[in-house]
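Enquirer: Sequence below, structure please.
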Amino acid sequence: MPRIAATAEDEGFSQQASSGERRWEWVKPTSPTVRAAVLLSEMTPRNVRDGVDVQAYGAIYLDQVEQRLHEDGQRHPDAATLMAPLRAWGSTFTRDGAYRFRRSADPESRVEELAGDLRSFAAFATAIRDVTDLSEARLARSRIRRHVTAGLAPGYAAPQVASLIAEMNTNTETGVEP
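Expert: Below is the predicted model:
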């Protein structure tokens, strides 16, 4: 984990107090109302003796969107506006958040893969400073609708979050308070 922690810190993330002995979280505010987080959990099965398995996710929290979702239904306190496996924020879409580090299978390349995915997520997340930064169709297509968005209010799915963001952006462009 030291190399991953160093990569997160190089990208401007600060480590938060871990919520358990095998969980890590790094957070980076990108603006007063937006923050990005990298979440890692060790999920090694009991039968694995030669390494560890880690689940890694990237999350973006937009206060404006969260406030609207809160008004429409109960939200879990840890709910993220956008959340997907860390590697899904890179160039190849996948729903698999697992990184398997085995001593017998070049663990160094897996560490480098995880660090690269973290850098890719950080580059994307740093550009999100306001809900209007998600107004470009390319971002909505590639980062919202396509990704599994976890922790949404009851009845919300990723396309509905994309629609809410589009509505908020339209309101901003027309001068209506979102």
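Enquirer: Every contact and neighbour count from this point should use C-alpha atoms.
Expert: Fine.
Enquirer: How many neighbouring residues does Gln64 have?
Expert: Neighbour count for Gln64, taken as other C-alpha atoms under 10 Å: 17.
Enquirer: same question, Phe101
Expert: By other C-alpha under 10 Å, 19 other residues sit near Phe101.
Enquirer: Need the three-state assignment for it.
Expert: Put simply, Phe101 is strand when judged by DSSP: H, G, I helix; E, B strand; the rest coil.
Enquirer: Arg35 and Val27 touch, don't they?
Expert: Yes. When contacts are counted by C-alpha atoms under 8 Å, Arg35 is listed as touching Val27 (6.9 Å).
Enquirer: Of the two, give the one with the bigger neighbour count.
Expert: Using other C-alpha under 10 Å as the criterion, Arg35 and Val27 rank with Arg35 on top: 22 against 19.
Enquirer: pretty sure the more buried one is in a helix, no?
Expert: No. Per three-state DSSP, Arg35 lies outside any helix segment and is strand.
Enquirer: now it, nearest residue through space, not along the chain?
Expert: Pro29 (4.0 Å; C-alpha to C-alpha, 6 or more residues apart in numbering).
Enquirer: The one you found - that's part of a helix, no?
Expert: No. Under the criterion used here (three-state DSSP), Pro29 is strand, not part of a helix.
Enquirer: ok, it to Met168 distance?
Expert: Pro29 sits 21 Å away from Met168, going by C-alpha to C-alpha, to the nearest Å.
Enquirer: quick one: the helices in the protein?
Expert: Counting by DSSP state H, one finds helices in the chain at the ranges 2-10, 63-72, 107-126, 137-139, 158-174.
Enquirer: buried set for the last one?
Expert: Judged by neighbour count using 16 or more other C-alpha atoms under 10 Å, the buried positions of helix 158-174 are 158-159, 161-162, 165-166, 168-169.
Enquirer: what's the angle from that helix to helix 63-72?
Expert: Relative orientation of helix 158-174 versus helix 63-72 (axes from the mean of the first three to the mean of the last three C-alpha atoms, to 10 degrees): 120 degrees.
Enquirer: to compare against the first, here's another:
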Amino acid sequence: MKILKIWASSVLLLSSCTTSDTENVEVENRLDTLQEELSNPDDDIIVESFNLHKNSSIALDDYGFAYITTGKKLVFEYSYYLDPAPSWVDDENTEIIVFEVDPALENFVFQNSDLISSSTFFTNLCFCIVDKSIAIENGKIQGLNVGTDVWELDINVNFEEFNYSTEKFEERNITITGLFSLEN
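Expert: Sure thing, here's the model as predicted:
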């Protein structure tokens, strides 16, 4: 997408050869701005959320995407939103991990096969090819109830995700530590 924008700006620059000097300066300034945006990663917008949903459960829709619905469990939802270039469109990405636990528990440790029985899923939402949510079967999730509707969680999970750039499955590891609370 970034290459497309630079290409489009270059076409504008070349087509501006018959325009006024003022317009040429404007196009050159825009090219300088685009190059600065590419070289300045500090402008990323990152938003993480650590949500707890009571009386819920996790289900899969007809396309294989995990979603939170009404149920009898506690559902934990971690969300990581990245917008690497806020002035550009269609470059945003959201990664979500969800899983459910028995609401009577005060603490838990889920490892490997426990992750399957707790409906642990990873979903990547972006302007790219996304097949479905990925069931997480490897790793460890540990939780402790530290207050009313507040849980401290350590998540360290592994799964394979298809990389469309390399056309290969690649191992992903996600490690998260955070306080999860009721969604506002």
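Enquirer: now what about the TM-score between them?
Expert: Once superposed, the chains reach a TM-score of 0.29 (TM-score structural alignment, normalised by the length of the first structure), with 82 aligned residues with a C-alpha RMSD of 4.9 Å.
Enquirer: Nearest to Asp53 of the first structure, out of the helices of the first structure?
Expert: helix 107-126 (10.7 Å; C-alpha to C-alpha).
Enquirer: So which elements touch that closest one?
Expert: Counting contacts by 3 or more C-alpha pairs under 8 Å, 6 or more residues apart in numbering; DSSP states H and E, helix 107-126 of the first structure packs against helix 2-10, strand 34-42, strand 51-62, strand 98-102.
Enquirer: Tabulate those (a markdown table), appending distance to Phe121 of the first structure.
Expert: Shown next, in a markdown table, are these (distance: least, C-alpha to C-alpha, whole Å):
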| stretch | distance to Phe121 of the first structure |
| --- | --- |
| helix 2-10 | 10 |
| strand 34-42 | 9 |
| strand 51-62 | 7 |
| strand 98-102 | 16 |
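Enquirer: nearest to Ala123 of the first structure, of those?
Expert: Of all those, it is strand 34-42 that lies closest to Ala123 of the first structure, at 10.7 Å by C-alpha to C-alpha.
Enquirer: List the contacts of that closest one.
Expert: 13, 22-30, 52-63, 86, 118, 122, 125-126, 128-130 (C-alpha atoms under 8 Å, 6 or more residues apart in numbering).
Enquirer: Is the residue nearest to the spatial centre of the second structure in a helix, a strand, or coil?
Expert: Nearest residue to the geometric centre of the second structure (C-alpha atoms, centre = their mean): Glu95, 2.0 Å. At Glu95 of the second structure the chain is in strand, as set by three-state DSSP.
Enquirer: Which of the helices or strands spans the nearest residue to it once chain neighbours are set aside?
Expert: With sequence-adjacent residues excluded and distances taken as C-alpha to C-alpha, 6+ apart, Glu95 of the second structure is closest to Asn124, at 4.6 Å. Using DSSP states H and E, the element containing Asn124 of the second structure is strand 121-126.
Enquirer: for that strand, packing partners?
Expert: Using 3+ C-alpha pairs under 8 Å, 6+ apart, the elements in contact with strand 121-126 of the second structure are strand 93-101, strand 134-135.
Enquirer: most tightly surrounded among these?
Expert: Mean neighbour count (mean count of other C-alpha atoms under 10 Å) peaks for strand 93-101 among those, with a mean of 20.
Enquirer: Need the contact partners of it.
Expert: 57-58, 73-83, 115, 118-127.
Enquirer: could you check the angle strand 93-101 makes with the following helix or strand past that strand?
Expert: The element immediately downstream of strand 93-101 of the second structure (helix or strand, assigned by DSSP H and E) is strand 107-111. In terms of direction (the same axes, to 10 degrees), strand 107-111 of the second structure departs from strand 93-101 by 110 degrees.
Enquirer: before we move on, back to that, just the closest of the buried residues of helix 158-174 of the first structure to Asp72 of the first structure, please.
Expert: Distances from Asp72 of the first structure to the buried residues of helix 158-174 of the first structure, taken by C-alpha to C-alpha, are shortest for Val161, at 11.9 Å.
Enquirer: still on that earlier bit, how many other residues sit next to the residue nearest to Glu95 of the second structure?
Expert: 21.
Enquirer: And for Pro2 of the first structure?
Expert: Residues near Pro2 of the first structure, counting by other C-alpha under 10 Å: 7.
Enquirer: Enumerate the positions of stretch 153-168 of the second structure that are buried.
Expert: 153-159.
Enquirer: what comes up buried for the longest helix along the second structure?
Expert: As assigned by DSSP H, the longest helix anywhere in the second structure is helix 21-39. Buried residues in helix 21-39 of the second structure, counted by 16+ other C-alpha under 10 Å: 24, 27-28, 31, 34, 37.
Enquirer: next helix or strand past it?
Expert: Once the chain leaves helix 21-39 of the second structure, the next helix or strand it forms, by DSSP H and E, is strand 45-60.
Enquirer: From Gln35 of the second structure, how far off is Ile3 of the second structure?
Expert: 11 Å.
Enquirer: shared neighbours, those two?
Expert: Between them, Ile3 of the second structure and Gln35 share no contacting residue, judged by C-alpha under 8 Å, 6+ apart.
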